[in-house]
Each structure stands twice: as C-alpha cells, then as structure tokens.
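J.: this is a predicted model, with the sequence first.
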Amino acid sequence: MVSSEQEVLSPTQTFPLKQMLTTKRINTVLSDFYPTFTLYMAYPATHTVARLGNNVTANDTWHEPVFEFHRLSRPPMSLMPALQAENFYTLALTDPDSMNVGGTKSEVCHWIVSNLTNMELAPEYHPFELDDKVDDYPPTPIRTFTPQVLVPYLAPENVTDSHRLVFVLLEGNSSMANNVTVPKERKDWGYGERGHGVQNWAWENGLHVNDDEMGED
C-alpha cells in the first residue's frame, strides 16, 4: 500500500513542518506533535494511495479505504516512549474545508474506527529475525481489542474546490477502550461551533495524535 513517492520518516528526522504549514493543517486542524507512527492509507478500488499533501478526486475516494500503521523504529537512547502493550488506537478521517450554506466552513467527521490493536506487539509478529533480542518483544501475549466502527465511512462530496482530507491516528490507554464516545453529528464533530473538530473530540476521549493528510480536487 506504500507508494514509492511517499516520504517515510525515521525518528532522527525532523517533523515535516514545512509541508504541514504549506497545507495549513497546523493550528487549523491539529496542534503540532512529534510523529511516532507511519500511517499507510489506500483505496484499493481505484489504486489510490494517500500521501502527505497529494491530490485525489472524489471518484478516487468513493469506497472505504484500507490501512496499516507501523511504529517508527526506535534507536538507542531515543526520546520516543516505548511501545505500550495496553494501548489501543483509533483512526479518524476529517474534512476541515466543508462548506456551509452562506459560505462558511465546518470541520466534518467522515469516518471513525476505534479499538484497533498495534499488532507489532503480538508475539507472533516477527518482521525480521529476532536472533537473541528477545527482550525487544513483550514476554506475554498482548491484550487485543475488537475493532469498532463508531462512524461509518462517508465518501467526500464531488465539489469544485479543493478540500483537505486528514487521516488521524489516535492512541489511548486501554482504560478508555470500548468507551470512546461517538460525535453527536458529523458537522463540527457535534460541537455546533466553528473551529471545533477532531482535536477537541480526541482531547475529550483522552486520545493522542499521529496523522496523515491528502488533498481532494
């Protein structure tokens, strides 16, 4: 699902702030953050891969996408926190450029899938030879969660102007598993106030962010 044109960060690289500012995502959708996961998004029906800032059409995104997420490798003495077996993950898709009657914009919730498990922590997940580095993996089986679709996928509308579509990977402690709330409505993520959206919803549910973005023509 990864395009050869997609940029994948290592923990020693700086966060792609220039690209983020160009797409005007920081301060309009999410606060600044340090990436700890790589999120791969693809629409198999149209062979479309979501990349940071790439342009797609509404027809490309008509069907529900598939996804994978992988922890960025953690070098020795890294400031990145260790993998937590008891954490769960939530994937959300939001559109901060949806137009209202009268020309104002609202952030619209297009999709939420929660209770996702990071399978890289599973004892049977061995992407490379372990040799003697058995301590790199948890000694006991991890707790797995049953995925829940909190908000069904809503394909973006076929509009004339460009919209930003932001996939957001959220991480939370297992104490919140099965307790993530559903937004009251898609528009403004149910807050009924312009400028509110996925970030407010994540804060309320004790979730932390990793993300990916593409644009829609």
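T.: Arrived safely, thanks for sending. Numbering: from 1, shown residues only.

J.: CA atoms for contacts and neighbours, from now on please.
T.: OK.

J.: quick one: the helices in this structure?
T.: 17-22, 198-204 (DSSP state H).

J.: the last one: how far from the chain's middle?
T.: Helix 198-204 sits 13 Å away from the centroid of its parent chain (CA atoms, centre = their mean, to the nearest Å).

J.: hang on, the earlier thing: how about a markdown table for the helices of the chain, with mean neighbour count and distance to G103 added?
T.: Putting the helices of the chain into a markdown table (neighbours: other CA atoms under 10 Å; distance: least, CA to CA, whole Å) gives the following:
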| stretch | mean neighbour count | distance to G103 |
| --- | --- | --- |
| helix 17-22 | 12 | 23 |
| helix 198-204 | 17 | 21 |
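
J.: between those helices, which one is closest to L30.
T.: The closest of these to L30 is helix 198-204. By CA to CA, the value is 6.0 Å.

J.: hmm, who's touching that closest one?
T.: V29, L30, A92, T94, C109, L170, P183, W189, H208, V209 (CA atoms under 8 Å, 6 or more residues apart in numbering).

J.: can you list those in TSV and add neighbour count and distance to V198?
T.: Formatted as TSV, the contacts of helix 198-204 follow (neighbours: other CA atoms under 10 Å; distance: CA to CA, whole Å):
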residue	neighbour count	distance to V198
V29	19	7
L30	18	8
A92	21	8
T94	26	7
C109	25	8
L170	20	10
P183	18	9
W189	25	7
H208	17	11
V209	24	10
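
J.: circling back: may I see the helices of the chain arranged in TSV, with distance to S98 as well?
T.: Shown next, in TSV, are those (distance: least, CA to CA, whole Å):
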stretch	distance to S98
helix 17-22	19
helix 198-204	14
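
J.: closest one to N87 among those?
T.: helix 198-204 (14.7 Å).

J.: buried ones in stretch 40-58?
T.: 40-43, 48-53, 55-57 (16 or more other CA atoms under 10 Å).

J.: residues in contact with G195?
T.: T28, S106, E107, D188.

J.: measure the third one to N118 for me?
T.: Same thing as E107. Distance, E107 to N118, by CA to CA, to the nearest Å: 28 Å.

J.: swap in the first one?
T.: According to CA to CA, T28 and N118 sit 28 Å apart.

J.: strands along this protein, start to end?
T.: Using DSSP state E, the strands found in the chain span residues 37-43, 48-50, 54-56, 66-71, 87-99, 105-116, 148-151, 163-173, 208-216.

J.: could you dump those into TSV with distance to P11 added?
T.: Putting the strands of the chain into TSV (distance: least, CA to CA, whole Å) gives the following:
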stretch	distance to P11
strand 37-43	10
strand 48-50	21
strand 54-56	23
strand 66-71	10
strand 87-99	20
strand 105-116	23
strand 148-151	30
strand 163-173	17
strand 208-216	14
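
J.: quick one, which of the ones you listed gets closest to K24.
T.: That would be strand 163-173 among the strands of the chain, by CA to CA, at 9.3 Å.

J.: comparison target below:
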Amino acid sequence: MASDSLLLTTTEDQYNDVTVGTIKCTAPIPFGGQGEWLFLPATKKFDLSRGSEQKMVFDCDEDKRNHTGFMIDPGTSVLIVVDMQNYFIHPIYRDHAAGIAAIEPILKVIERSRSEGIQIAWLNWGITEHDMKTMAPAVQRGFSNTLGWHVGLGAQLPEGQGRCLFKRTWNADLYEPFQAVAQPGDLFFDKTRMSGLWSTEEPLHEYLRASGKQTLLFAGVNTDQCLFGTMSDAYSYGWDCVLLDDCTGTMTGRGAQELTEYQVSTNMGFVTSSRAFCEAQIVRTFNYYTHMEPRMCKLCDQIINDFLPSLTLSVTWPKEHAKLGNTIKPKYLQKQPAISLHDETAHDGLATTPDLRYIVTLTDPDAPSRDNPEWSEMCHWIAANISISQKTFSILPLPEFGLTGHDSAKYGSLDDVVEYKPPGPPPKTGKHRYVFLVFAPKNGTTEPLHLRAPKDRKHWGTGKERGGVRDWAEENQLVPVAANFIYSKNKKQ
C-alpha cells in the first residue's frame, strides 16, 4: 500500500540546546486510513481526489497556509451555500455588510461550479410546528432577541413575511440574487439547528452518504455559527472541508471570521478564495492501477513493492513510445529512448524542487523466458541525472500517452550507470515484459548520487533467481516514484 512507499529520513541539528528536526521525502505522504489524502512533496500540494483522473488544482500562499495548494475531484464535490436567506441578508432585518459583500463572489463560484459539474446545494433554516415542539431550549434561546424586539423562531413577522424561518415563508426564501441563479438541478436542504449535519437523519447527511460525495465547499453566513457548525460536523463524520473565505461573512466581530478561518485551515480542512476557485486548473492525470491489466499489477508486486506513483513517466523511441502495456517490435527499440518525467499536479509545468534528480531503470523479469526465468531479472539499463520536465502535456486519452521526441529529454543527457541494452527476446520465448521504473533518493537530497552498478546484468548481480531491481534500489537507498512498461517478442515463435 501507499505507506510501504513512504520512507523518511530525519536529520537533527543542535543549536542552543534546542533540537531542530527536518523531514525530507520524495514519495507521497498518506493521511488517513480508507480514502486517504496524499501530500506530494514535489509540489507541496495535498491530493484529496483519491485517484480520480480529473483534478481541480487550487493554488495557495505557502507562507500563509504552510502548503502550496490542494486538488479535488469535481465529480465528488458539492458546493454548499448556507443561509443566504432573506431573514439573514435582507436590509429590512439587519445591516449584514459582510453577507452582502459575499454575494458577488458566491455567484462567480456558482457559475464555475456548474461548468465543472460540481453539485450546488442550498442549506437553509426551514422549521415546522413539529420542530418547534421538539427543539432544544438552547436553539430557541439563540434567536430570542435577534432583532431586539423578542422575535424568536416561529414568531409571526409583519407584512406577510411569514413565521420566523418557517418553511415556505418569504423570510426563509433565498435572497433575491440567489433566487435568480437557482436551477432545477440544484438541491435544497432544510435544517433545524446551526448544523445541517448534526444527525445522520438530516436530509443533507443522508444525501451525502448515498451519493458518495466527498469534498464539501462551503459558502454563506454566518461564518462562525451555522457555517462553522455544519463544517465541524462534516469534519467529524469524515468529509473533506473547504472554506471559501470571501464567500462567507459574519456579524459577530471580535475576530470571529479570522478565528474560524484559522481553525479550518489548521485543523479541519482547507481555506481558499473565490478567485483561486475560479482560476483553479483542471488537469487530467493517469491512474496507473486503473489502466494496468491485472497481470501487470501482479508483475509489479514481483518486481517492486507496491507504491503510489507521484510522477508520470514517458518513454519515447524514434518511432514508438511506451503506453503502459503496448507491444513494440524489437527493431524499434534499438536506440536508447528519450525519458521525460512530468508532475501533472504542477499545472504551470514548474517543479517545486527543480534540483532533485531521478534515476530510471529497465528490467526484464522474463529472461530468458517467462516459463524459464533462470536469468531473471535481467538489467537492461540504469541512468541517472533525470529532472522533471518543464513542459506540460495531457496524458489522456490512453492512445496518446507519451511525448514526442521534441518534448522529451534529449538523447545523451543522462548519466549511464549501466549502458542501455536494447530488448532482444530470444526466439520462441513468447512476449517479454520490459518494465521501466523511476526512483528518487530516500532522503530527498539534491547532491550528486554515488550509485553502485550491479556486478552483472543477470539477476542484477544478486546471484539469485528473481533477484532484481528491488534489491538494487534498496541497496542504493532509493524509492520508486513512477513506472511504465511494454511488451516485446521475437518474430520467431
């Protein structure tokens, strides 16, 4: 699993009797058990998409948030707009300057959400007579003096406004700018507490569980009350929480907005803005394990410990390129291929750690044949000094996977540890599997690596059958970060 690929090296310096520890790592760092997040050290971003091939990537101020951003799956996300109702926003009830200021940013976020297929959900107070009879005293007290004239929940408001926050009354309706943009496909949920998720029987709670939605984007009022109450329960029940700061507002004062943002960004989720939301890039990534054949997944277990790729590897020959299991004739594999690494989460094409260098290997687990692997594994290539490509590209759909020679690393730019030996499967040995693996130093060093070459190509110099790249990588303190593979066979079968 992912934790198997997490290898940390801790270094400590003593200064004035204070121990300062730093952790460097190159493999993705998992958080959580099932449905985990990944922190990607190369870009300092959190991946909340859980392997989705479409990601919406948000940039953040690293100095302010201690990371450079995060990414979500739009298909499993919901924009929840809280309490943008007449009773809370309309000027006849109160001067909610922060709520009014949030209207325009929310409208922009709604428009972008619709374009990306993010579900819109309106979460509003909407009580009934039954709710009044079963409501806790503290909930009722919170509204008893809201307007200074002892109007509580359910009280009759003047001039046809209806009972206070009762369902289907004018005061409980959406404020006019939001009525204008609400659409039939939107979802509307009532709540009878500050939180719309306080009980598993709440309509919003039931919908989120049934639909499999995972990431909740929050906008509305009041930030420190109904919005924070709902977020707090969402956090406790395991949903991912994102607060859109300029799409929220409160009348509380006393630093309530700032404190809520701090609590969310530090403990409960992430904070971003409407601008960052509207400028977020949609990137299409490639999930290795989704597209690998079952037998290839088994092959990976044979060659290397299970790991979660954090980079995309393109392997290109003059007339062919590797496409995760395509078959290429040996005659097209004679020249050393061009190698390109890409971090699909860095939509501007710039790596956060541009000085980090990687190692590519090529191994054959079917030497001399799959039925008789007495030479397995066979080392075909080890090359160092690979850096992440500064060019961006889409790696979907699958037939287009890979780069052209123009975009790839130039021939001869790598440092060979073991020279490239072109695949040459013997006659009548069936298809051979040729697996490319990319490694990074465990400790994340950018210093030159002193790699030991295997004593022999057979068994990667281990002297034992099935000895191979896994043994060599462990000996040289390397961790896997990317993979690709091809099939090739002799024409005489």
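T.: Sure, I can see it. All values derive from a computational prediction rather than experimental measurement.

J.: circling back to that earlier point, wait, which of the helices of the first structure is closest to N178 of the first structure?
T.: That would be helix 198-204 among the helices of the first structure, by CA to CA, at 14.4 Å.

J.: hmm, back to that, tell me which of the strands of the first structure lies nearest to Q13 of the first structure.
T.: Per CA to CA, nearest to Q13 of the first structure of these: strand 37-43, 13.1 Å.

J.: whereabouts in the second structure does that closest one align?
T.: With TM-score structural alignment applied, strand 37-43 of the first structure matches the range 311-317 in the second structure.

J.: what does stretch 61-73 of the first structure give?
T.: With TM-score structural alignment applied, stretch 61-73 of the first structure matches the range 333-345 in the second structure.

J.: now the terminal residues of that stretch, how far apart.
T.: Stretch 333-345 of the second structure: ends 30 Å apart by CA to CA.

J.: mind listing what's buried along that stretch?
T.: Using 16+ other CA under 10 Å as the test for burial, stretch 333-345 of the second structure gives L333, Q336, P337, A338, I339, S340, L341, H342, D343, E344, T345.

J.: stretch 369-387 of the second structure now?
T.: 369-370, 373-387.

J.: just checking, what packs against the strand or helix carrying E258 of the second structure?
T.: Following DSSP states H and E, one finds E258 of the second structure within helix 256-263. Contact here means 3 or more CA pairs under 8 Å, 6 or more residues apart in numbering; DSSP states H and E; on that basis helix 256-263 of the second structure packs against strand 240-249.

J.: which residues in the first structure does the strand it packs on align to?
T.: Taking TM-score structural alignment, strand 240-249 of the second structure hits no residues over in the first structure.

J.: give me the neighbour count for K187 of the first structure.
T.: 24 (other CA atoms under 10 Å).

J.: and S31 of the first structure, by the same measure?
T.: Residues near S31 of the first structure, counting by other CA under 10 Å: 10.

J.: contact partners for it?
T.: So S31 of the first structure contacts nothing (CA under 8 Å, 6+ apart).

J.: how much space separates it from L91 of the first structure?
T.: Applying CA to CA to S31 of the first structure and L91 of the first structure gives a distance of 17 Å.

J.: just the helices in the stretch 1-150 of the second structure please.
T.: Remark: helices assigned in the stretch 1-150 of the second structure by DSSP state H, counting those that start in this stretch are 62-65, 86-89, 97-101, 103-115, 129-134, 137-141.

J.: so which of these is the most surrounded?
T.: Burial of the helices of the stretch 1-150 of the second structure is given as mean neighbour count (mean count of other CA atoms under 10 Å); helix 86-89 ranks first at a mean of 22.

J.: where in the first structure does that helix fall?
T.: Counting by TM-score structural alignment, helix 86-89 of the second structure has no counterpart in the first structure.

J.: stretch 124-144 of the second structure too?
T.: So stretch 124-144 of the second structure sits over no part of the first structure, by TM-score structural alignment.

J.: ok, now stretch 39-47 of the second structure?
T.: Using TM-score structural alignment, stretch 39-47 of the second structure pairs with nothing in the first structure.

J.: over to stretch 14-25 of the second structure?
T.: Under TM-score structural alignment, there's no match for stretch 14-25 of the second structure.

J.: isn't G430 of the second structure up against S369?
T.: Yes. Using CA atoms under 8 Å, G430 of the second structure makes contact with S369 at a distance of 7.0 Å.

J.: quick one: map P183 of the first structure onto the second structure.
T.: Counting by TM-score structural alignment, P183 of the first structure lines up with P454 in the second structure.

J.: which residue packs closest to that match, ignoring adjacent ones?
T.: Of all residues not flanking P454 of the second structure in the chain, G461 sits nearest, at 4.9 Å (CA to CA, 6 or more residues apart in numbering).

J.: check contacts around that neighbour.
T.: P454, K455, G467, G468.

J.: same question, L91 of the first structure
T.: Counted by CA under 8 Å, 6+ apart, L91 of the first structure has contacts W111, I112, V113, S114, F167, V168, L169, L170.

J.: which of the contacts of G195 of the first structure show up in the second structure as well?
T.: Of the contacts of G195 of the first structure, the ones still in contact in the second structure (both residues aligned by TM-score structural alignment, their matches' CA atoms under 8 Å) are S106, E107, D188.

J.: can you redo those residues as TSV with distance to F128 of the first structure?
T.: Shown next, in TSV, are those (distance: CA to CA, whole Å):
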residue	distance to F128 of the first structure
S106	45
E107	41
D188	43
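
J.: which one of these sits closest to F15 of the first structure?
T.: Using CA to CA, these come closest to F15 of the first structure at E107, 24.2 Å.

J.: tell me how far the aligned residue in the second structure for the closest one lies from I359 of the second structure.
T.: Residue pairing (TM-score structural alignment): E107 of the first structure is matched to E377 of the second structure. Using CA to CA, E377 of the second structure is found at 18 Å from I359 of the second structure.

J.: cool, G269 of the second structure as well?
T.: 35 Å.

J.: and if you look at Q156 of the second structure?
T.: 73 Å.

J.: okay, the two: which has more neighbours?
T.: Ranked by neighbour count (other CA under 10 Å), Q156 of the second structure and I359 place I359 first, with 26 against 15.

J.: pretty sure that one sits against S387.
T.: No. Counting by CA under 8 Å, I359 of the second structure sits too far from S387 to count as a contact (9.1 Å).

J.: re the thing from before, out of the contacts of G195 of the first structure, what pair is the most spread apart?
T.: T28 and D188 (12.8 Å).
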